[in-house]
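Engineer: sequence first, predicted coordinates after that:
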Amino acid sequence: MRRDHGFTLVELLVVIAIIGVLISLLLPAVQQAREAARRIQCQNNFKQLGLALHNYHDTHRNFPSISSSSTGYSPQALVLPFIEQGNLHDLIDFSQPLMLGSGPSVSLNPVHSGIPDRVLPMLLCPSESGDPMFIDGGETWAGTNYMVNVGSGNGLNYSEGNSPNGLFWRGSDTSFRDITDGTSHTILMAETLFGGRDQVSTTVLTDPQRQIKSVSGGAPGSKTAEDLDAASASGYTGKRAGSWIRATGFHITINGFYTPNSLNPDVSHHGYIVTSSRSNHPGGTQLVLADGSVKFAPETIDLAVWRALFSRGGGEVPQPF
């Protein structure tokens, strides 16, 4: 008589162990491949945004500005027709303020209802794992990871209300002629991470990559970045990068005060923000220069070089990175 032979329990366990080892070896490679694809998509987003800003400049003879009023619009909103969002741009009545009221009592202008919560994939980094949606004033807002360059960050070069040394501030009309450091040495936009929407505390810093340190006291733009960095926190919030349409510093601007992925939290003072570029890309962050080229900035970049890249006319000659 013929007897069928099956696997013994020991043989089965050995096979399972071998499969487990193979999976553990393969998983990091799969994750690296996925991150490589996400990084390429992020680079493509930056490339398209760089081209959009160039096309905006060709049309208007200057780069889009941050609204002179905090109740107005961001450069990201103004550039919509040049990133294939012309229909959305046409829905926005730029002749009216985005927000009504002033100070902490502002609310969305009803004529723009249903617009600010639209998620725009080109304004999102694929490696971002945070929440793009931000609830404020009873409204839901969609955020962006891609910030416009205000300046080097040191001194008052973080405040978009003080004509800093970058390319974008309130009422700016900068153009290529103003970039005396050279377009290949000056940042147009760089990325950041969404704030931890629920990471709000009056005392505790739990995640410097996601939380903002709030500092109170003094008039807007009256304190240097160095003073704000050293100041005690009045609280910590997760509101950064919460709206692509609002002309609020911590939503749409960036500067070079801290190196990429700094362990120091960003600092907010009356809406103006002292920042680091941040991302989930291993080892650094991405950006687009004024010449349209996309670069990867390592976390190890020299701080002086980093700040020089945010300056449009400081006379520095940053080393390649």
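Structural biologist: Structure's in. What do you need? Computed from a prediction, not measured in an experiment: that's the story for all the values here.
Engineer: for the rest of this, base every contact and every neighbour count on C-alpha atoms.
Structural biologist: Noted.
Engineer: what's the helix or strand for Cys42?
Structural biologist: helix 9-60 (DSSP states H and E).
Engineer: and the next element down the chain from that helix?
Structural biologist: helix 75-78.
Engineer: mind listing residues that contact that next one?
Structural biologist: Helix 75-78 has contacts (Cα atoms under 8 Å, 6 or more residues apart in numbering) with 64-66, 89, 148, 244-245, 252.
Engineer: quick check on those: which are buried?
Structural biologist: 64-66, 89, 148, 244-245, 252 (16 or more other Cα atoms under 10 Å).
Engineer: which of those sits closest to Arg312?
Structural biologist: Nearest to Arg312 among the buried ones among the contacts of helix 75-78 is Val148, at 12.9 Å by Cα to Cα.
Engineer: ok so that closest one is a helix residue?
Structural biologist: No - under DSSP: H, G, I helix; E, B strand; the rest coil, Val148 falls outside any helix and is assigned strand.
Engineer: got a list of what it touches?
Structural biologist: Residues counted as contacts of Val148 (Cα under 8 Å, 6+ apart) are 75, 167-168, 188-190, 252-254.
Engineer: cutoff 7 Å now
Structural biologist: Contacts for Val148 (Cα atoms under 7 Å, 6 or more residues apart in numbering) come out as 168, 188-190, 252-254.
Engineer: closest one to Lys295 out of those residues, please.
Structural biologist: Ala190 (9.6 Å).
Engineer: pretty sure that closest one is touching Gln286, no?
Structural biologist: Yes - the criterion here is Cα atoms under 7 Å, and Ala190 meets it with Gln286 at 6.2 Å.
Engineer: so the two - more neighbours on which side?
Structural biologist: Ala190 (30 against 24; other Cα atoms under 10 Å).
Engineer: got another, please set it beside the one above:
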Amino acid sequence: MHDFPPSWWPLTNYGLGGLPIFLMFVVATLLVFSIRVRGAKWECVARTALLVGLPPVMVLWVDLSRPSVLQPLRGPMISALLLMLILIALQAAMRTLRKYREAGNSWESVGRLALIGLCCGFLLPVVFQPSSGASGPPAAMRTQCKNNLKQIGLALHNYHDVNSMFPIAVQPKFDRSWRVTVLPFLDQAPLYERYNHDATWEHPDNAPLAGVVVQTLDCPARPFRLDDHDRFLSAYSAVTGPGTAFGDREYVKINAFTDGLANTLMVAETCGKPIVWTRPKDVSTATDEPEINAPGDALHESNGVMSSYHFGGAQVLLGDGSVRFIGEQLEPELLRQLMTRDGNSHGEPRTPDFF
């Protein structure tokens, strides 16, 4: 199982713990400074640094930009490669330090050199952290994500005003997703008209639309937005299942929310679910774990009903159109109740204080 979201240094998801990864950079930096202290040219230092540090950095870079590129090499092979690099760097560093000590340098000098390497080892993962799809400060990205969910909520209520009911999660005819249904209410009428409503989402007429990036369905905090086939993945999914706001293939009206609109979840962040935005698929209370940011079977995936790259939890859209942030510590039973529109027969407010 892989943690979601991946740790700040994603190489730890390949089977090696955080300490060996950290040690690899420490000994690499130690080796570089040892060579330089012994009088080597900076050219030699640069070559050594590239030899030891470039492979794992490139693995990280490729993984963040396209998580599935290295799928055939994941697991034991990558773990073995990193372990080999650690052993090589350790052996070279110890040999250099031994020769440095035999040349007449004091243990104090050796310790000072090791301390420099240790400090630089802390900095290397930060300096070489590759850029990803996410851009901007965390607070700004969270605000943009919140605004996206508010627009989705407004679109759902405008659809209800026109049709006297909320859209069904999956249209029975050709299984059209609700995300396609509400496009006209998201100022995407031209895109809606391009969609062939008499064909499946994978039909040649509709397949090209899967690659269109709909900004309202994109969370800026996630590191990638496209799959291996350059199809746009939705950051948000409807909460489906018996008794939910989207029902179980049934149309739902406002008067069906006996718990109150403000106490019922409709749409949630699901960045850990690789769902193409035109695909008629969402999260379900019947099949997904009632957890937030639960571990997943693959890197950058989550088995939980909600998953987000915002620290500590995920943002959700409530039935009244408001957007709240739910912390990961929310109890599964309370989360189950919040995902249903009629789970509390007395209609008492169930919204937790830390929403």
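Structural biologist: Received, thanks. The structure displayed is predicted, hence computed values, not measured ones.
Engineer: drop anything exposed from the contacts of Val148 of the first structure.
Structural biologist: 168, 188-190, 252-254.
Engineer: and of those, the nearest to Leu27 of the first structure?
Structural biologist: Ala190 (30.2 Å).
Engineer: quick check: the most centrally placed residue in the first structure vs Gly284 of the first structure, distance?
Structural biologist: Centroid-nearest residue in the first structure, with Cα atoms, centre = their mean: Thr192, separated by 3.1 Å. Per Cα to Cα, to the nearest Å, Thr192 of the first structure is found 11 Å from Gly284 of the first structure.
Engineer: next: Pro318 of the first structure.
Structural biologist: Using Cα to Cα, we find Pro318 of the first structure at a distance of 18 Å from Gly284 of the first structure.
Engineer: Glu84 of the first structure now?
Structural biologist: Distance of Glu84 of the first structure to Gly284 of the first structure, given as Cα to Cα: 29 Å.
Engineer: between those two, which one's more packed in?
Structural biologist: Taking neighbours as other Cα under 10 Å, Glu84 of the first structure and Gly284 compare with Gly284 leading, 19 against 12.
Engineer: ok, that one - contacts?
Structural biologist: 260-261, 296-299.
Engineer: cool, Gly314 of the first structure as well?
Structural biologist: Applying Cα under 7 Å, 6+ apart, the residues near Gly314 of the first structure are Asp181.
Engineer: wait, the residue nearest to the centre of the first structure sits on His281?
Structural biologist: No - in this structure Thr192 of the first structure lies outside contact range of His281 using Cα under 7 Å: 10.8 Å.
Engineer: ranges for the helices of the second structure?
Structural biologist: Using DSSP state H, the helices of the second structure run over residues 18-37, 42-65, 76-102, 107-127, 138-163, 178-181, 189-194, 332-338.
Engineer: tabulate the contacts of helix 75-78 of the first structure in JSON lines, adding columns for distance to Phe176 of the first structure.
Structural biologist: What follows is the contacts of helix 75-78 of the first structure, written out as JSON lines (distance: Cα to Cα, whole Å):
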{"residue": "Pro64", "distance to Phe176 of the first structure": "12"}
{"residue": "Ser65", "distance to Phe176 of the first structure": "14"}
{"residue": "Ile66", "distance to Phe176 of the first structure": "17"}
{"residue": "His89", "distance to Phe176 of the first structure": "25"}
{"residue": "Val148", "distance to Phe176 of the first structure": "15"}
{"residue": "Trp244", "distance to Phe176 of the first structure": "24"}
{"residue": "Ile245", "distance to Phe176 of the first structure": "24"}
{"residue": "Ile252", "distance to Phe176 of the first structure": "21"}
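Engineer: list the buried residues for stretch 224-243 of the second structure?
Structural biologist: Neighbour counts over stretch 224-243 of the second structure (16+ other Cα under 10 Å) mark 224-227, 231-243 as buried.
Engineer: closest one to Leu217 of the second structure among the helices of the second structure?
Structural biologist: Nearest to Leu217 of the second structure among the helices of the second structure is helix 138-163; the distance by Cα to Cα comes to 6.8 Å.
Engineer: which residue range of the first structure does that closest one align onto?
Structural biologist: The alignment of helix 138-163 of the second structure onto the first structure (TM-score structural alignment) covers residues 35-60.
Engineer: centre of the chain to that stretch, how far?
Structural biologist: In terms of Cα atoms, centre = their mean, to the nearest Å, the centre of stretch 35-60 of the first structure is found 14 Å from the chain centre.
Engineer: quick one: buried residues of that stretch?
Structural biologist: Buried residues in stretch 35-60 of the first structure, counted by 16+ other Cα under 10 Å: 35, 38-39, 41-43, 45-57.
Engineer: next one: stretch 168-187 of the second structure
Structural biologist: Going by 16+ other Cα under 10 Å, stretch 168-187 of the second structure has these buried residues: 168-171, 175-183, 185-186.
Engineer: nearest to Val37 of the second structure among those residues?
Structural biologist: Arg179 (61.2 Å).
Engineer: to which residue of the first structure is that closest one aligned?
Structural biologist: Match for Arg179 of the second structure (TM-score structural alignment): Gln76.
Engineer: against Cys44 of the second structure, how distant is Arg341 of the second structure?
Structural biologist: Distance from Arg341 of the second structure to Cys44 of the second structure, by Cα to Cα: 67 Å.
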